[in-house]
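only geometry, no sequence info:
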């Protein structure tokens, strides 16, 4: 059990993934992005910090994976995000009623589903783009879209736009920051903490506002 916990702890450390897994690091990156956007149990995975760190270690990723261009790596990550949202959509489409009746557990909190629905109701389909930059919301927004039976073609347009915007903006930020400031790798832990704070604080504030509106 302790070995599993140690692995999960390391899994939440993006640098550990890219340093220790070599040519399989990209596959792990794709699996995490898919899981975070396609399975409700993936809400705790390190989305933004993982993509940013992937950008910083972009050259290593490229060299360890058949020297493919970095923009192709980003396209693969975006594709994983698109497929993850499709999985989330069909999960909500087929199991919406069941999810609302499901009891809370470590991997599932009904309040997250309710907050995501309120978020979606406020921003409509554009929520699929905005939610990419908010932890938890990016996991539950496609599920809510499926529960609401949003037109699939319309869903796919915003799904693709959101995936490309999310992956390219964050991964390229890390990639070019590393090119101009190579020493950034020595301070990656602090940068990850900053990213977590930047993405989590707005979510907490939004969650409080939504909760008040929901109660009233």
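Yep, that arrived. The shown structure was predicted, so the numbers you read here are calculated from the model rather than taken from an experiment.

only C-alpha atoms for contact and neighbour calcs from this point on.
Will do.

my guess is residue 14 meets residue 46, correct?
Yes. Between residue 14 and residue 46 there is a contact under Cα atoms under 8 Å: 7.5 Å.

and those two? which has more neighbours close in?
residue 14 (23 against 19; other Cα atoms under 10 Å).

ok, now which ones touch the residue lying closest to residue 78 once chain neighbours are set aside?
Spatially, and ignoring its direct neighbours in sequence, residue 78 is nearest to residue 163 (5.2 Å; Cα to Cα, 6 or more residues apart in numbering). Neighbour list for residue 163: 78, 79, 81, 82, 129, 132 [criterion: Cα atoms under 8 Å, 6 or more residues apart in numbering].

any chance of those in CSV, with secondary structure too?
Below are the contacts of residue 163 laid out as CSV (DSSP: H, G, I helix; E, B strand; the rest coil):
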residue, secondary structure
78, helix
79, helix
81, helix
82, helix
129, helix
132, helix
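
of those, which is the nearest to residue 55?
For the contacts of residue 163, the residue nearest residue 55 by Cα to Cα is residue 78; the value is 13.2 Å.

mind listing what's buried along stretch 188-204?
188, 189, 192, 196, 200, 203 (16 or more other Cα atoms under 10 Å).

here's the one I want to compare it with:
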């Protein structure tokens, strides 16, 4: 899935759907471009970016926030309801490796820090939510820390790339080959 195509076709709604699916649907979510979608979205919010769709910053921030929070809650409830039985039936080695990493993160750092820090690790971001539900992480702890981690992850990527896009002069010129080499 190409982030540029997704943003030009679906705009901010595509951000909401993609981030929701990445954080809430563990079987399909790790195929989706979370980080690689939020960075171009932030760049497209910057004022100098003119070669493609232009996005408005506030709706992008809101859609990313809603997608990441609601997706994580869905993943948690999926893990709480279906739990280990579903994971045992799936034979995807990449998914099982992500589950092992998520479990180690929960044990090593404790529930609060693991849930918040797990948002910054690509495959763990997808599988940590249902694993937390399956392992019985308290709902209040999970909700608070997934909101803090999810907002820190999504908003920092968007705002950082928007700032970068506004800081670079003539960003459309980068990536083009010069006509002559001197």
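All right, it came through fine. All values derive from a computational prediction rather than experimental measurement.

now what about the TM-score between them?
Remark: TM-score between the superposed chains equals 0.83 [TM-score structural alignment, normalised by the length of structure 2]; 166 aligned residues with a Cα RMSD of 1.9 Å.

alignment lookup: residue 143 of structure 1 to structure 2.
Superposed on structure 2 with TM-score structural alignment, residue 143 of structure 1 falls opposite residue 130.

dump the residue contacts of the residue nearest to that match when sequence neighbours are not counted.
Sequence neighbours aside, residue 79 is the residue nearest to residue 130 of structure 2 in space, at 3.7 Å (criterion: Cα to Cα, 6+ apart). Residue 79 of structure 2 is in contact with 129, 130, 131, 132, 133, 134, counting by Cα under 8 Å, 6+ apart.

again, only this time at 7 Å
Counting by Cα atoms under 7 Å, 6 or more residues apart in numbering, residue 79 of structure 2 touches 130, 131, 133, 134.

repeat that for residue 18 of structure 2.
residue 32.

all helices of structure 2, in order?
Remark: helices assigned in structure 2 by DSSP state H are 3-24, 35-45, 57-81, 83-89, 93-118, 122-134, 139-167.

most tightly packed of the ones you listed?
Sort the helices of structure 2 by mean neighbour count, taking mean count of other Cα atoms under 10 Å, and helix 122-134 sits at the top with a mean of 27.

and the most centrally placed residue in structure 2, how far from residue 41 of structure 2?
With distances taken as Cα atoms, centre = their mean, residue 34 lies nearest the centre of structure 2, 3.8 Å away. Per Cα to Cα, to the nearest Å, residue 34 of structure 2 is found 11 Å from residue 41 of structure 2.

same question, residue 64 of structure 2
Taken as Cα to Cα, the span from residue 64 of structure 2 to residue 41 of structure 2 is 10 Å.

also residue 159 of structure 2?
Taking Cα to Cα, one finds residue 159 of structure 2 at 10 Å from residue 41 of structure 2.

how about residue 5 of structure 2?
For residue 5 of structure 2, the distance to residue 41 of structure 2 - Cα to Cα - is 11 Å.

same question for residue 105 of structure 2.
29 Å.

next one: residue 109 of structure 2
31 Å.

residue 107 of structure 2 -> structure 1?
So residue 107 of structure 2 corresponds to residue 121, using TM-score structural alignment.

same deal with residue 168 of structure 2?
By TM-score structural alignment, residue 168 of structure 2 lines up with residue 181.

among the contacts of residue 163 of structure 1, which recur in structure 2?
For the contacts of residue 163 of structure 1, the subset whose aligned partners also touch in structure 2 (both residues aligned by TM-score structural alignment, their matches' Cα atoms under 8 Å) is 78, 81, 82, 129, 132.

widest-spaced pair of these?
78 and 129 (12.6 Å).

one step back: now the two most distant members of the contacts of residue 163 of structure 1.
The farthest-apart pair in the contacts of residue 163 of structure 1, when distances are taken by Cα to Cα, is 79 and 129, at 14.7 Å.

how about the nearest residue to residue 36 of structure 2, chain neighbours excluded?
According to Cα to Cα, 6+ apart, the nearest residue to residue 36 of structure 2 is residue 3 (6.6 Å).

surely that neighbour is in contact with residue 35?
No. Using Cα atoms under 7 Å, residue 3 of structure 2 is not in contact with residue 35, being 9.6 Å away.

now the common contact residues for those two.
What both residue 3 of structure 2 and residue 35 touch, as defined by Cα under 7 Å, 6+ apart, is an empty set.

I figured the match of residue 143 of structure 1 was touching residue 81, is that so?
No. Counting by Cα under 7 Å, residue 81 is not a contact partner of residue 130 of structure 2; they are 9.1 Å apart.

got a list of what residue 115 of structure 1 touches?
Counting by Cα under 7 Å, 6+ apart, residue 115 of structure 1 has contacts 207, 210.

if we go to 8 Å?
By Cα under 8 Å, 6+ apart, the contact list for residue 115 of structure 1 reads 207, 210, 211.

alignment lookup: residue 5 of structure 2 to structure 1.
When structure 1 is aligned by TM-score structural alignment, the residue opposite residue 5 of structure 2 is residue 16.

let me see the contact set for that match.
residue 10.

go on, residue 125 of structure 1?
Residue 125 of structure 1 touches 154, 155, 158, counting by Cα under 8 Å, 6+ apart.

nice, that's everything, thank you.
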